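Peer 1: Using only what follows, build the 3D model:
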Amino acid sequence: MSATDYHHIVVTDDTAAAGVARSELQPILQKLLTALEIREKYMHRSLQRFPRSTAQVLREVSGRSWTEEQDVQPEFTCYPADVLKALSVEGLPDDLSYGLEMRNGIITLLDSAGNLYTPASLHYPDHSEYTKDLKSVLELISNGPLKTYCNQRLKILSSKFQLHLLVNEKKEFVDLQVASHSDFYNVGKVDTHIHAAACMNQKKLLQFICKTYERDSERVVQEAGGKKTTLRELFQCLKLNPDNLDIDALNMHADRETFQRFDRFNEKYNPVGANELRALYLKTNNYINGEYFATLVKGFSDSLDDSSNQFAELRLSIYGSRPTEWEDLANWFTRQEVCSPKLRWMIQVPRI
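Peer 2: So this is what the prediction gives:
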C-alpha cells in the first residue's frame, strides 16, 4: 500500500486559527528562531545531535551557507573493552601540569602558564555570552504573545493528529502487519531519568540483601570511631533479621503519600528505613568502596543485555559535600567496571 492511499488533512490557514494577528506573527516567529538557534549552538558545543532538517531550515532563514561537514556529529557507541581501555590511567604522569581556578563562579581549566585552556574540539562559551543567551531564553519564556501562540499551535497539531488517526488508523495497522520485524517490541527503547539507586526493583534488592547476609555475615562493612562492624553486627544493631524481611518491611515503594512530598520520597531510598543500609547497599563511597551498589547496577545492566533493543540512562548525584567527591565517584566507576554499552550516565546536582 503506497502513501497516496492515505487521507491527507490540510488546514489552509492555521496561523489565523492560532489566535494571533498577522501583524504580531513576524516578531513571534523571530523569537522562536532565536530559541532554536540558541538550542542548536549549545547542543553542538556539548557534542549532541541536532535535527538535520531543523538546522537546514535555520540556515535557509538566516542566509547562512550549508555544508555537509557542519552536520557531521561524532558517534558515541562504545563497548566495554573500548571503554575500559579509554578509562585506563596506566602510564599517565603524576602531574599533568594543569590547574583549576574559580572565575566568575565557573571552574576553569588552566595550562601550565596559568592561561585558560580550551580543548580544540570543544568551544566553550565565555561568561558574558552565556549570560546573554540565558537572558534571551528567560525573556522568551515570559513573553505572553509567544506563549499564547505556542499553546494554540500545540492544540492544533494535537487535533490534526487525532483526525489523522480517525481516518487512517486502520490503513496504518494493515501496513504494520505487512512490514516484518517492525512492531513495538523490536523498536529501540531508552528509559531515561532513572536514579541509579532505584534501577533495581524491590524484590531484586531484597534478594541481594539476604544473599549478602548469608555469604558475608562476618565481613567488615563499616567503621565508625575506630570500631569496625561486621554485616551480622550491623543487622543486630538495627534489630533486623534477614529471614523475616519482606517487600512490605523493605518499604521502598513510592505511593500516594510521596506525591509532591520530596522529603517522604527521599526517605523511600532507605531500606527498612535504615540510613545505614542505604549507605552500605546504595552508595558509591563507603567502607567496601561501593562494591554492593556496583553489583546491583551490573545485575541491572545484565538484564538489559538479554534484550537487543533496550537501553537506560542512569543518574548519579554529586552533592558538593567534599572536594574529592568527583574523584571518588570516578574511582568507583573505574574500579568496579560498571560501564556497559546498554547504559549512559548522567551526573545530577540535587537542589539540596
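
Peer 1: From now on I want contacts and neighbour counts done on CA atoms only, so please keep to that.
Peer 2: Fine.

Peer 1: For stretch 158-168, which outside residues touch it?
Peer 2: Stretch 158-168 has contacts (CA atoms under 8 Å, 6 or more residues apart in numbering) with Y6, H7, H8, I9.

Peer 1: if we go to 10 Å?
Peer 2: 5-11, 152-157, 169, 171-172 (CA atoms under 10 Å, 6 or more residues apart in numbering).

Peer 1: cool, and stretch 80-87?
Peer 2: T77, C78, A330, F333, T334, E337, V338, C339, S340, P341, K342.

Peer 1: buried ones in that stretch?
Peer 2: Neighbour counts over stretch 80-87 (16 or more other CA atoms under 10 Å) mark V83, L84 as buried.

Peer 1: same thing with stretch 17-37?
Peer 2: Buried residues in stretch 17-37 (16+ other CA under 10 Å): A18, V20, I28, K31, L33, T34, A35, E37.

Peer 1: this one as well, want them side by side:
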Amino acid sequence: MESQNKNEEQKPPNPNRFSEKREPNSAGGLKDSTTSLDAVNPFYSSQMDRQSFTQDGAYWAHRGSRGASERDFALSRNNSMSQEIQELSLAEKMANVVGAPVTSESMANPRTNIDSNELAKELQDIFNAMEQCIHLRSDYMHLSLQCPGDNPKDLDNWDIYPKPPAPSYPPKVDSNGNILPQEAEEVFDFATVHIPEKDGLLYHITNGVYNVYGSEDDIVQGKEMANVPTIKKYYQDLDFMQNLISDGPSKSFAYRRLRYLESKFQMYLMLNEYQEMADSKGVPHRDFYNVRKVDTHIHHSACMNQKHLLRFIKSRLKKNPDDICILRDNKYLTLKQVFESLNLTAYDLSIDTLDMHAHKDSFHRFDKFNLKYNPIGESRLREIFLKTDNLIKGKYLADLTKEVINDLEQSKYQMVEWRLSIYGRSKDEWDKLAKWVVENKLFSNNVRWLIQIPRLYNVYKKSGIVKNFQDVVTNIFEPLFEVTQNPKSHPELHVFLQRVIGFDSVDDESKAERRTYKKFPPPMEWNIDMNPPYSYYLYYMYANMASLNFYRQRRGFNTFVLRPHSGEAGDTDHLSCAFLTSHSISHGILLRKVPVLQYLFYLDQIGIAMSPLSNNALFLTYERNPFHMFFQRGLNVSLSTDDPLQFHFTKEPLIEEYSVAAQIFKLSGTDMCEIAANSVKQCGFERQIKKRWLGDNFDIAGVVGNDIHKSNVPNIRVHYRHQTLMEERVMVLSTLRSMKEEVDKQTPKPHSNYLPVEPMLEHLVLKSPSFYGGSPKNIIGKEESFGSSQLQALNLNGPALPVGSGGFSKGSFAAVSMIAEREQRKLGVDSVLDTNFELEEDADDIWD
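Peer 2: Okay, the predicted model is just below:
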C-alpha cells in the first residue's frame, strides 16, 4: 500500500490538464480531474495566475503584429468562439479555465435553481423601465426646447456680435502670395446693435408658472400656447424614477454593466494604447495644449486666483486710495479709510492675510467655505471688490474681469462659462447686471455666461424681502418675459441675454430637506419660513424656462438650458430631478452611489462637469473621486475648476485641474484630449464656433464626426466609444433593437471592404444619444417621425427629404441612404467611415 501511494505521489502531472475532457457529474458540474494539483488545491492558485498571465502576454504580443485594419475592428470579433462559450454552463467554463473540480454548490448547479423564463422576464422589466426613463427625459427636453437644433443660435446664419476672429491658419495671401495682415477684431458698440420691435403675444403667471397666450380671452379661458408638464406629473415621474433606482435587480444589472464597461475600456487600452500614441504623433501642430478646452463650471466672483486678486487690491490701494467706494453708518468711506479701519496697509497684505483658500477647516463645512469669499474675513471688502451691484457700480470687479479676459485671450485655447448671480429679491436685478456687462463692454469670444440662482428663499422671507415663493419666481422670470415681448423696454438686457447660455441652481446640497407636506402647496401659498426642497426649486425653474424658451424661439431669439449643481452632496433624488429636467449637471459625484442612475446618464450621454479639486476641499478626497471611473466607463465627463480663488494657485486654473488629474489618475494625452473635446460638446457656445473647434461634423456620433486634426482624439478611440455605447443602447432600448432587426432584414450579407449605406444610419442619424432629446423614440418614431427639419439639422448639403410619418419607414431608410451616399461623395472616400478602417466581416458587425 505504501509503495502504491509512493508511486501515485511520483506520478508526473498531466500536461494537458487544462484541456482534458471530463464527463458531467450528477450535480450538473464535471467529474473530478485526475491531476494531482486538483486533489491538493481545488482553488485558483497564484501559480496558475502567473502561468495564465504569461500565456496571455505571449498571445497578445503575437496578435500585436496583425494589420491595422484587423486590430481596429478586433474588439467585436471571435463571434464563433463566444457562441461556443455561451453554450457552456458556468461550471464548465470555470473547470475548463482552472482545471479544478467544482466545489461550490451554486457553481456546481448554476441553472437548476434559476428559471430562464423568470430571468428573461426580469431583464425585460428592467429594460422597459429604463427605456421609459429615457423617454421621460426625452419628453421633458423636447417640451423645454433643450435639444440640439432647438436653439436658433445654432443655425449657421446666426449673427454673433462682436464677430469672432477669423482663423489664423492657413493665413490669407494676396495674388502675389504675400501673407496679408490679420483683420482687427470687431469692437463692441452698443449704438450699432439692432433692437427688435414689440411682439403682440401676452404672458401671464398661473400657480407659479408663466405661460404665453394669444389674447386676453385666451388668458381667461386658459388656452396656453406652451405645453409645460404639471407639477403633479413631475412628481409622479420622479417617483417612478426613485422606485427604479432603488429596485434590487435593477441595481445589480446596472452595477454589473458598469463594471463590465470599466473592464472593457481597460482591456481596450492594453490592446490599443500604443496605436493611439502613434495616431496622435501623426497629427501636425495639435497636442493637448492647443486643443480647445472649456471650463464648463466656474463662478465669476471666484474666477481669478488669490495672487491675482491680491495684486489687484494692492494696485488700487496705491493708485486710487481716494475713491469713494462704500457707505457705512450713513458715512461715505474712501478705499484708504476702509483699510485704515481694518488697521491694514498695502504692505501688510499677503495671501495669508487674505485667507481665501479652502483649507482643511472647510471639509464638510459649506458654511465656512462661503465665508472664504470675504477677503480678510471682511464682508465690506467683498462688497467693494467682488460685487457687481455696489456704490461704484461694480467698477473694480469689471476691471478685474477685463484682466482675466485678457489672460484667456492670450492663451487662445481656453474658454470659460462664468456664473453670475440673480437672487430673486427684486425685479431690477436683471437690468443692473445687464448694464454692468454692457457698459463695461465685458464681451469676449472666450467667454459666455450662465445665471446662477441661489436657493435662499428662507433668508429673504425671514428678512421680509418677499412674502411667498411666487415673489421669487416673479422677480426672476417676469423681466425675461418683458424683454422677450418688447426688447426695447430693456435694451441692455436684450443684448446681454444673447451671450447667456442658461440657468444654474446653487447652494449647499447637504442641507436636510424635511417633507412637511404630503402635497406641496403652489408658490403663492408657500409663505412659511422653511426653504422649499431641491425638487421644488428645480421644477419651477424648468417650467418657467420651458415657456420662456417657447416664446424666445418663436421670436427668433436664443433659448436657454438648465445646468444645475446636482449630486455634490445631499439626497440622490437631486440627481433624479436633474435627469428629468436638465441639459447637463455640475459635480455629480453622488452618481457613484446610484448605479442605475449612473447607467442612465451613460446611456443618454448627459454631460457632467466635474471638479475633483473642489470636491477634495469640500466633500470627497481626491483619491476617492469617481471622475476617472466615470471616464473609463464612458460617461460624458469634463473637467472644470468651480472656484479658482479658493482651490487653485496658478494663472491657468483649468490647466492646473487637468495636470493634477493627469498625475493622480495617470491620464494619457489621448485621455486629456478626449476630456477637452467633451467639454466643447457640453458647452453652450454657438454651433458655428464649435464647428471651427472640432470640425464640421462634430455633432455626428462616431468616426464620421471626429476630425483628429482639430480634436487630437484618434479615430480608434472614438470608434470604440461609439461602438460600445451602441451595444448598450441596442441591448436596453427596444426601439433600437427593433431598428436593428429591420436593418438586419434589409441589409445584404456579402463580404465587402466598405459599409453598406443603410446600416450607417446610426452614424448619420444618431448624432449623439441625446441629439433629439436623448431618446431613440424621437429618432425612429413612436410618437414623432424623423422629419425634414431633423434631416436639415444634419448639416448636409441638399434639399430637405420627405419621409413617412409615424415611424422609421421605408421612405426614412431611403432618405438616410441618400444622405449617406451624399456624405460619401463629399468626403471622397469609399466608406463613410475613415479610410483607415476596412471591414472584413458582415455589416452586422456595426451592431456587435
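
Peer 1: Tell me the one among the contacts of stretch 158-168 of structure 1 nearest to G290 of structure 1.
Peer 2: L154 (46.0 Å; CA to CA).

Peer 1: The closest one: how many residues sit nearby?
Peer 2: 12 (other CA atoms under 10 Å).

Peer 1: what about it, which helix or strand?
Peer 2: helix 144-178 (DSSP states H and E).

Peer 1: That helix vs structure 2, average distance?
Peer 2: Average distance, helix 144-178 of structure 1 versus aligned residues of structure 2 after superposition (mean CA distance after the TM-score superposition for structure 1): 1.3 Å.

Peer 1: so that helix corresponds to what in structure 2?
Peer 2: Alignment of helix 144-178 of structure 1 against structure 2: residues 248-282, by TM-score structural alignment.

Peer 1: Pull the most distant pair out of the contacts of stretch 80-87 of structure 1.
Peer 2: Across those (CA to CA), the longest gap, 20.0 Å, separates T77 and A330.

Peer 1: Could you check which of those two has the larger neighbour count?
Peer 2: A330 (14 against 9).

Peer 1: Pretty sure L316 of structure 1 sits in a strand.
Peer 2: Yes - per DSSP: H, G, I helix; E, B strand; the rest coil, L316 of structure 1 lies within a strand segment.

Peer 1: The alignment partner in structure 2 of it: what's it in contact with?
Peer 2: Aligning on TM-score structural alignment places L316 of structure 1 opposite L420 in structure 2. If you count contacts by CA under 10 Å, 6+ apart, L420 of structure 2 has them with 298-301, 388, 433, 449-453, 500, 503-504.

Peer 1: among those residues, which recur in structure 1?
Peer 2: Retained in structure 1 (both residues aligned by TM-score structural alignment, their matches' CA atoms under 10 Å) from the contacts of L420 of structure 2: I298, H299, H300, S301, T388, L433, W449, L450, I451, Q452, I453.

Peer 1: Report the contact partners of the equivalent of the last one over in structure 1.
Peer 2: Just to be clear, that refers to I453 of structure 2. Counting by TM-score structural alignment, I453 of structure 2 corresponds to V349 in structure 1. V349 of structure 1 is in contact with R315, L316, S317, I318, Y319, G320, counting by CA under 10 Å, 6+ apart.
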